[in-house]
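A.B. asks: fold the stuff below for me.
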Amino acid sequence: MVSFTVLIPARLASTRLPDKPLADIAGLPMVVRVAQRAHQSAARSVVVAADDARIVAACEAHGVQALLTRTDHPSGSDRLAEACTLLGLADDAIVVNVQGDEPLIDPALIDAVAHTLDSHPDAVMSTAAHAIDSVDDFVNPNVVKTVLDAQGNALYFSRAPIPWWRDGFAGKGPTTLPRAPQALRHIGIYGYRAGFVRRFPDLPPAPIEGTEALEQLRALWHGHRIAVHVSDHAPGPGIDTPEDLARVRALLSAA
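C.D. replies: Coordinates of the predicted model:
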């Protein structure tokens, strides 16, 4: 059994959904819902890394461990780095970053991401993907795609439709999906070795990272490996907008 810690970064400010981590979902704050799902995984501990005392208080009121981190972190990765230090995690410890707006995340996916990193000792990160079954998703720049090498490590992540089927798309663009390899949609969950998390904020940003607006490309650009678990199905919906929140509330109410 892989030993790992789940870290859930939670930031109170959100332009599209103010106070998002505290949004009520069937009687519980969103971040508590996420932590409860994470507790159903095999993680030895689940910790919320918050930027506001109100998030910490809400977590503690429901028996969820939480840390208060600095308010000036530019990204969730920086918040994770501070949390790893506050928790005193060893450099080789595995942590899984579960986003604080994923109250329907599958606990089995969390386990799979941790296991994938543990089984790839040459990788410093792991993540997940699933097969794309829609041409609209394949060409949508808001859907991040990835391609893998023979060992299941990411070769690249892109908002562009990859892999590009030269002969099948010649002259007209995608009207069907690539035959092989299958197109994969990236799922935004990450496993890390704690030592790498602490080093990551000090790595210079990569030019391709800025072009694609994808932070994980920084690791690839600096020569690190990201192992990828290919899931059989898409994850549950995340929450970015009031409409997303209403949809998830309805799903839980109907359950």
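A.B. asks: use CA for all of it now, contacts and neighbours both
C.D. replies: Fine.
A.B. asks: what residues of the longest strand along the chain count as buried?
C.D. replies: Assignment by DSSP state E gives strand 184-193 as the longest strand of the chain. For strand 184-193, the neighbour count (16 or more other CA atoms under 10 Å) marks 184-187, 189-193 as buried.
A.B. asks: I'd like those laid out as JSON lines, including distance to V248.
C.D. replies: Converted to JSON lines, the buried residues of strand 184-193 look like this (distance: CA to CA, whole Å):
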{"residue": "L184", "distance to V248": "25"}
{"residue": "R185", "distance to V248": "21"}
{"residue": "H186", "distance to V248": "21"}
{"residue": "I187", "distance to V248": "18"}
{"residue": "I189", "distance to V248": "19"}
{"residue": "Y190", "distance to V248": "23"}
{"residue": "G191", "distance to V248": "25"}
{"residue": "Y192", "distance to V248": "28"}
{"residue": "R193", "distance to V248": "32"}
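A.B. asks: here is the second sequence; please produce its structure so I can put it next to the first one:
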Amino acid sequence: MKFACVIPARYASTRLPGKPLADIAGKPMIERVFDQVKLAIKPEMVIIATDDQRVYTTAEQFGGTVVMTNPNHPTGTDRLAEVAEQYTDIDVIINVQGDEPLIDAAIIDQLASLFDEDPTLQMATVATPLLEEEYDEPSAVKVICNNRGDAMYFSRSLIPFPRHDFVKAPLKHIGIYAYKRDFLLDYAKMAPTAAEQTESLEQLRALENGHTIRVIITDKRFVGVDTPEDLVRVNKIFAQKENK
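C.D. replies: I've put the predicted structure just below:
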């Protein structure tokens, strides 16, 4: 199978305008994400998908493969599907968010390996143990899986509700996805669904339409950049790494 990673990099951000170009220890964030993703072994291509000329120019300057996408896409899936349409020889597309400069390349390879092991698989994602202080955080998306390791539901609420002590530790969803290309193109055309719109969680569209999402579990935790405070935290982490 041929794998590609796509990194969406939308310039507009309510909490951190111009986020893809935010400086992280001397490099723009989109370059930091690109550098991390390039460490993965299985993807043959890493593609940056942006809607802004400034990000496009920056990516070209550091040698990234970049595609300009429609700025009016309502969701990230639509932006991803536009890229997928242009690369007809790709079998599986792995979507790494453009605000994850500390993403572990090994996770990307693990996701890719799922599709080698199970050719019928259409979609997969990642989860990590949920911290107790995240139980009531709507921004910490929870996922519950069945015994096969497939997602049963995603929610901003705590699931399962702990009427008794947890038999298994609850899980926090990490927003990295892998899709069969053909499934991604179909998925982007599906109408928004009830739970998806209620929770504002796009992955519920796949479940509500009867599709399977395989979940791999990692004990690694990543620091995404959503706010100025996150940016300060990530800069400190990179400064410590580079000082070593």
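A.B. asks: now the TM-score, please.
C.D. replies: TM-score for the superposed chains, counting by TM-score structural alignment, normalised by the length of structure 2: 0.93, backed by 240 aligned residues with a CA RMSD of 1.5 Å.
A.B. asks: surely F4 of structure 1 touches A43?
C.D. replies: Yes. Here F4 of structure 1 lies in contact with A43, judged by CA atoms under 8 Å, at a distance of 5.3 Å.
A.B. asks: identify the contacts common to those two.
C.D. replies: Listed as contacting both F4 of structure 1 and A43 by CA atoms under 8 Å, 6 or more residues apart in numbering is no residue at all.
A.B. asks: re earlier: what span of structure 2 is the longest strand of structure 1 aligned with?
C.D. replies: On structure 2, the counterpart of strand 184-193 of structure 1 by TM-score structural alignment is residues 171-180.
A.B. asks: find the nearest non-adjacent residue to the residue sitting nearest the centre point of structure 2, please.
C.D. replies: Residue closest to the average C-alpha location in structure 2 (CA atoms, centre = their mean): I176, at 2.6 Å. Using CA to CA, 6 or more residues apart in numbering and skipping residues adjacent in sequence, the residue nearest I176 of structure 2 is V96, 5.2 Å away.
A.B. asks: residue contacts, the counterpart of the one you found in structure 1?
C.D. replies: Aligning on TM-score structural alignment places V96 of structure 2 opposite V98 in structure 1. Residues near V98 of structure 1 by CA under 8 Å, 6+ apart: 6-9, 38, 110, 189-190.
A.B. asks: residue boundaries of the helices in structure 1?
C.D. replies: Per DSSP state H, structure 1 carries helices over the ranges 30-39, 53-61, 76-87, 107-118, 135-139, 194-199, 207-212, 217-221, 242-254.
A.B. asks: for A180 of structure 1, find the nearest of those.
C.D. replies: A180 of structure 1 sits nearest to helix 135-139 of all those, at 14.0 Å, using CA to CA.
A.B. asks: in structure 2, which residue range corresponds to that closest one?
C.D. replies: Aligned by TM-score structural alignment, helix 135-139 of structure 1 corresponds to residues 132-136 of structure 2.
A.B. asks: now swap in stretch 67-81 of structure 1 and tell me
C.D. replies: Structural correspondence for stretch 67-81 of structure 1: residues 67-81 of structure 2, per TM-score structural alignment.
A.B. asks: from R249 of structure 1, how far out is P242 of structure 1?
C.D. replies: Relative to R249 of structure 1, P242 of structure 1 is positioned 10 Å away (CA to CA, to the nearest Å).
A.B. asks: how about L17 of structure 1?
C.D. replies: 15 Å.
A.B. asks: over to G210 of structure 1?
C.D. replies: 35 Å.
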